[in-house]
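Visitor: What follows is a predicted structure for the sequence shown.
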Amino acid sequence: MTRLLHRLGAGAATHPWRVLTGWLVVVVAAFGLAATVGGTPQDDWNVPGTPAQEGTELLRAEFPAAAGAQDRVVVHDPGGDSVPAAEITELSARLAGLPHVVSVLGPRVSEDGATVLLDVRYDVPVTDPDLFGDTTALEEAAGPAVDAGLQVAFGGEVPDSAGLSAGGTGEAVGVLVALALLVLTFGSVVAAGLPILVALLGLGVGSSGVLLLAAVSSVSTSAPTVATMVGLGVGIDYALLLVTRHVEGLRAGLDVRAAAATATTTAGRSVVFAGATVLVSLLGLGLAGLQTYASFGTATAIAVVSVMAAALTLVPAGLGLAGTRVLPRRVRTGAGGSHRRRAPLAARWAGRIGARALPWALGALLVLVALALPAFDMRIWPADVGAQPEDSTTRQAYDLIGDAFGPGANGPFLVAVDLDQVPAADLGALRDRLAGQPGVATVADPVLAPGGGAALVVVEPTTAPADARTTELLERLRADVLPAGASVTGQTAVFADINALLTGRLWLVIGFVVGVSVLVLTVAFRAPIVALKAAAMNLLSIGAAYGVVVAVFSWGWGRQLFGLDQDVPVSSWLPILMFAVAFGLSMDYEVFLLGRVREEWRRTGDARTSVVSGLATTGRLITAAAAIMVAVFLGFATEGELVLTQIGAGLAVAILVDATVVRMVLVPATMALLGHWNWWLPAWLDRVLPHLDLDGEDLEPADDAGIVEHEPPVVLPAVAGAP
């Protein structure tokens, strides 16, 4: 791999226009394919094997007219007067005439007459291009009622889908902040702009790949946004690492080609293994047992692979074109004093950590434990409409329905009854038994399917969908009340089943991701203790991030910063998705740091000095890379959609904690304490592990232009024992 990376970097720097032309062809081809044969992302909420899915399948078979999307139109008189019946009749007629509408049910009128609810049903799913994300037809139909002074709000699947699209402002701000940080880091606009451009080009190809994936499989509507968020962050970080190593080579006296080759050889190895750990983590999402989750991992993996390829090829090409312009002007002209004026700060910090490693390690550990404590109070639930901003039409419809008909009207249970197992004559008794249950507000009369094979009973709880008591009621109905052949479905029941599925699979995903990542690090660094310690540190930083998310969103400590007006549960999507992404990204910084520490260790054989030197040389890089990643994630967190807000904020916290408390304090402190034990490798494992030549030892002299020579590696004892 070292030989390949060296030749790749040298070739790209020598022939930059060939590389740029090749990438231009790839970008145009990817965009063209995506435009012609690419698919449209759509959510797949089918969860095979769950009780709610059984009921859903029965209703789909017996009530085909109800298989399409459903919306709810709420009409309210702001003055508290009764809504005129003529307005409702005219509105119902206009809604019935909309494309794909098969029926308008209702009206359901509140006791005071001031609120009226209409249910609109379509003959196509919400993912149909005519419906998804477009409320224009609903707004036009409601126009005359609004002109008459009535308030009209929309809930249901189509309005919900319209709120899923991110505005893009937050991402743009995040990129601008990243650019500013890069300018401060390098002191050169050329060096700062290169990582941004490379990441955007790689991300463009990756985004096209996601659309091509959507043509052959189901991809969640939120997956492209998560893929963009992660791909943009890691793309900038990987390019930043390469540019930083190239600048170091130029300052050490190497020419442009040799510096680019050295950067691609040394930093490129870190990029490859860091990317590998991210991919392992993302592929672990497939173990969650939900197609939507698997699509998050696959889509983001496509983006990561694309930006990795861009970093390893476009960065050395761009560096070859830029020449010495990546250096600050004062360095190129020899003015302004030494270009190493910032180095003593990092060196002093590293020396302080190494000199008093135990107190620093204990202090960092206490900080992480304190931050993680709120995680023990975590309650997860899929984000519902009640957590959306008050000015959104879906939130207004949610509040109006809750005020007029009770909170349970926003998430009714649909009891699907198979009449081959439950006689139709027993439906009345079943209805009465359901109505007598604590926590049940109303039970509608059973509705028979056209074919007579099933019946539908609508049950409204007394509590809101996200209320824990609603889940308790669902579990009691399933366990003690409903007979065989009757199953509860509907959005609330589906959410509860998804919640239970993801909670149960969390530890499976964690075990897989941690296990494979430890294996990858062990192969990369031939140091099992370092690999195990890295996994433990990453778990601590993610636990701390979980705790901060709970404190902010569920305890309300600063939720106003994200536009929330009430405390909300942690989204069901967050624990597994955040773990997989954050664990992989944390490994990025671990690889960056360990790569330099290992170089110094093999050069000097001094464990403590190698840690101090490694931190001194990578501290500024890790800090800059983390700041950029935090800026990008917070940019996405401001887009308003609650799931993305929580994921963006959680990942920003995870990266911030990892790059400061963990990577800059806890990791070097524990490595300084362990000394030579960091690099202990038992003889049997040494024989089993493949040799990947991470240090360029198999490069021939002719290939080794520009690569700094190292002294022979220190050979550790091959058996367990004192180092």
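Guide: That came in fine, so what should we check first?
Visitor: Could you use CA atoms for every contact and neighbour count after this?
Guide: OK.
Visitor: Which of the helices or strands spans Val73?
Guide: strand 70-76 (DSSP states H and E).
Visitor: what angle separates whatever helix or strand comes next after that strand from strand 70-76?
Guide: Proceeding N to C from strand 70-76, the next assigned helix or strand is helix 85-96, under DSSP H and E. Interaxial angle, helix 85-96 versus strand 70-76 (axes from the mean of the first three to the mean of the last three C-alpha atoms, to 10 degrees): 160 degrees.
Visitor: buried set for helix 85-96?
Guide: Glu87, Ile88, Leu91, Ser92, Arg94, Leu95, Ala96 (16 or more other C-alpha atoms under 10 Å).
Visitor: Count residues in the vicinity of the closest residue to Pro483 other than its chain neighbours, would you?
Guide: Distances taken as C-alpha to C-alpha, 6 or more residues apart in numbering place Val422 nearest to Pro483, at 7.7 Å, with adjacent residues excluded. Counted with other C-alpha atoms under 10 Å, residues neighbouring Val422 total 17.
Visitor: Surely Val422 and Gly485 touch.
Guide: Yes: using C-alpha atoms under 8 Å, Val422 and Gly485 qualify as a contacting pair, with a distance of 6.2 Å.
Visitor: also this one, for the comparison:
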Amino acid sequence: MALAAIALAGGTAFTDGADLPDSESATAYALLAEDGGTPTTSGNIVWKPSGDPAGEMLAKIRTLPGVVDVTEPRVDTGTGTAYATVVLDKDADTAPVTEAALAYDSPDFDVEVGGQAFTELPGASHGTEAVGIIAALVILVLMFRSGWAAALPIVVGVVGVAASLLLVMIASHAVDLAATSLTMGALIGLGVGIDYALFIVNRHRKNLSRGRTITDSIADALDTSGRAVVFAGATVIVALLGMFVVDLGLLTGMARAAAVTVLFTILAAITLLPALLAILGTRVLSKRQQVTSHRPTLSARWADLIDRAPKRAATAALLVIALIAAPVTMMRVGDADASSDPVGTPARAYHDLMAPAFGDGFDASLLLVAQVPDAASSTAFTNLATSLAEVPGVATVAAAGRTVLTVVPETSAQTEETADLVHRLRDEVIPAAERGSGLRVYVGGTTATSIDLSDALLGKLPLYLGLIALLGFLLLAVAFRSILVPLVGALSNLATILVGLGAVTAIFQFGWGSALLGVGSGAPIMYLIPVLIVGVVFGLSMDYQVFLVSRMHEEWAHTRDNRRAIRVGLTETGQVIAAAATIMLCVFASFGFSGERIVSGIGIGLGLAVLVDAFVVRLTLIPALMRLIGRANWSYPRWADRVTPRVSIEGPVLETIKS
């Protein structure tokens, strides 16, 4: 209640700005800022046919608050289309301009607005997560056959997420956070929060069905599944905070918000949930479920199948992983432009009106900002401006100031041809013009910035992947005192990450189903998506690995029978891992239908990755490989045993056995 009161009183202070890496586009913006003046942003108003009532419309817009300038219309006589650029103060409200322009829209006078100033950035979710929560509740009812037991994970997950998001709203006044941080927190927090509570409730119900008292059952559930939840949640938090190596402000802000949400869901699972379990008592079990059944479960039959044919199971799992992950080899990172937006949306209507008249690159202009220290440099800059019109891929060149040129490409911002043009200008055309003079020219603009962000990401992504793979290996080695189990776990985590990236590439870049999600046609993958998928999928994969192998390890410590340990671990955790993954798929997939390309990409990528990770990797590939490896799974060098901290995630009984 205190968090809610503070959040409602203070409101939010989210920012949509992104820190630029040390790049050429950042230098170009810095040079522009040195000229002083009020920071501005601009967008376009386009109409067809040219002529009245355009004059009246533009005159009205010039009088609106925040409008700095409205340029003279540019007309394409061939199509009868015209547009004017509106320059606004950086923080001006664009809604009055949009309303004033669209007020003149009619069947005989088509008006659209677009460009940077009028582009709506993704914001907080619009309640799509409610669909995922309802689906999760249905799955839990089917699994537990008890309304009370089904409601507990939902209640605990929602409370943990709600409290954390209130804190994120308050923190937005002190830390730079985008509004999408709320969506990311809700997306990840609901998935892991419901799952964490599910594992504890499942253990408690099993204890009760075996005749343990309520108090003893809750204590045991916290000492076993509760420990696993804390360990697994900590790995998710570490993976999210590992995004700091990418060093992009927007991403690190989202990572901080998501990490806080995961922390709150852990706290809710180990504090609120036990209290609710104590209050409900045996009501978490239905009368029918209190009767012991000796029929083999589906998990037991699956464990038997894996035990009898481990080679075929491992081969089939690897083929599925390779098939889904294959498109990642063709992934392109960049920004989607209006040409890929769904037909009928304002951005697509703006593009379809502008492009036939003024070319596909009308909204992908590049800013060439120059340092001209002397007369020789000034001559070289003039020669560059003249020669640019002959460069392949350049549509038009215009002066935007004494030392600034605007270059409009022939192709749209999201195409490979435009990216190639930027690199050609930087690597060939501009260095040739600078040679022998003090002239220095930097390529900037929104399109160049997107390319620089993508290049910076791809340069650091291998480091991030390597870091989390090493982290996963070390954490699992500490937990299970084994070399092969952590090695297989770390490699399988990387395989799941590639599955998520491959699925996103196929759906959102190739366009295989993107229209069904309401996000338009295929386009490059926004740089946020790969990093978030890498970090979150690693953490979630570690969750399932910990829950599965900890039960195997517990049985191994008691029996020293590798085959039995695998069968028991898979039998007792298979159902709950399958249910947890299905719940997380529902939660993530509900964000996939948000209509926002970035949010949808993250939701679908995470959902499919979790689905494959649970059913193909954890419940098939891992037990099959461990069955083939044999007792060597649990081998650990004596020197490593002496230096490795003793951390048990299976409870004090196993700690005694280990010692």
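Guide: Structure received. Keep in mind that this is a model prediction, so the values were computed, not measured.
Visitor: Can you give me the TM-score here?
Guide: The TM-score (TM-score structural alignment, normalised by the length of the second structure) is 0.94; 651 aligned residues with a C-alpha RMSD of 2.1 Å.
Visitor: where along the first structure do the strands fall?
Guide: 70-76, 101-109, 115-122, 151-156, 413-418, 440-443, 447-448, 454-461, 486-489 (DSSP state E).
Visitor: Give the aligned range of the fifth one in the second structure.
Guide: Per the alignment by TM-score structural alignment, strand 413-418 of the first structure matches residues 366-371 in the second structure.
Visitor: what does the matching stretch rub up against?
Guide: Contact partners of stretch 366-371 of the second structure, identified using C-alpha atoms under 8 Å, 6 or more residues apart in numbering, comprise 28, 31-32, 381, 403-409, 439-448.
Visitor: That one vs the first structure - mean distance after superposition?
Guide: Superposing on the first structure places stretch 366-371 of the second structure at an average distance of 1.2 Å from its equivalents, by mean C-alpha distance after the TM-score superposition for the first structure.
Visitor: ok so, going back, list the contacts of the strand holding Val73 of the first structure.
Guide: Everything outside strand 70-76 of the first structure that qualifies as a contact, by C-alpha under 8 Å, 6+ apart, is 83, 114-122, 150-159, 397, 400-401.
Visitor: now with 6 Å?
Guide: Residues from elsewhere that reach strand 70-76 of the first structure (C-alpha atoms under 6 Å, 6 or more residues apart in numbering): 114-121, 150-157.
Visitor: Stretch 613-629 of the first structure too?
Guide: Here stretch 613-629 of the first structure has contacts from Ala178, Gly233, Asp237, Ala346, Ala347, Ala350, Arg596, Val597, using C-alpha under 6 Å, 6+ apart.
Visitor: and if you look at stretch 201-211 of the second structure?
Guide: Here stretch 201-211 of the second structure makes contact (C-alpha under 6 Å, 6+ apart) with Ser217, Ile218, Ala221, Gln290.
Visitor: Would you list the buried entries among those residues?
Guide: Buried among the contacts of stretch 201-211 of the second structure by 16+ other C-alpha under 10 Å: Ser217, Ile218, Ala221.
Visitor: Among those residues, name the ones in helices.
Guide: Of those, the ones assigned to helices by DSSP state H are Ser217, Ile218, Ala221.
Visitor: Pro195 of the first structure matches what in the second structure?
Guide: Counting by TM-score structural alignment, the partner of Pro195 of the first structure is Pro153.
Visitor: For its match, give its distance to Ser378 of the second structure.
Guide: Per C-alpha to C-alpha, to the nearest Å, Pro153 of the second structure is found 68 Å from Ser378 of the second structure.
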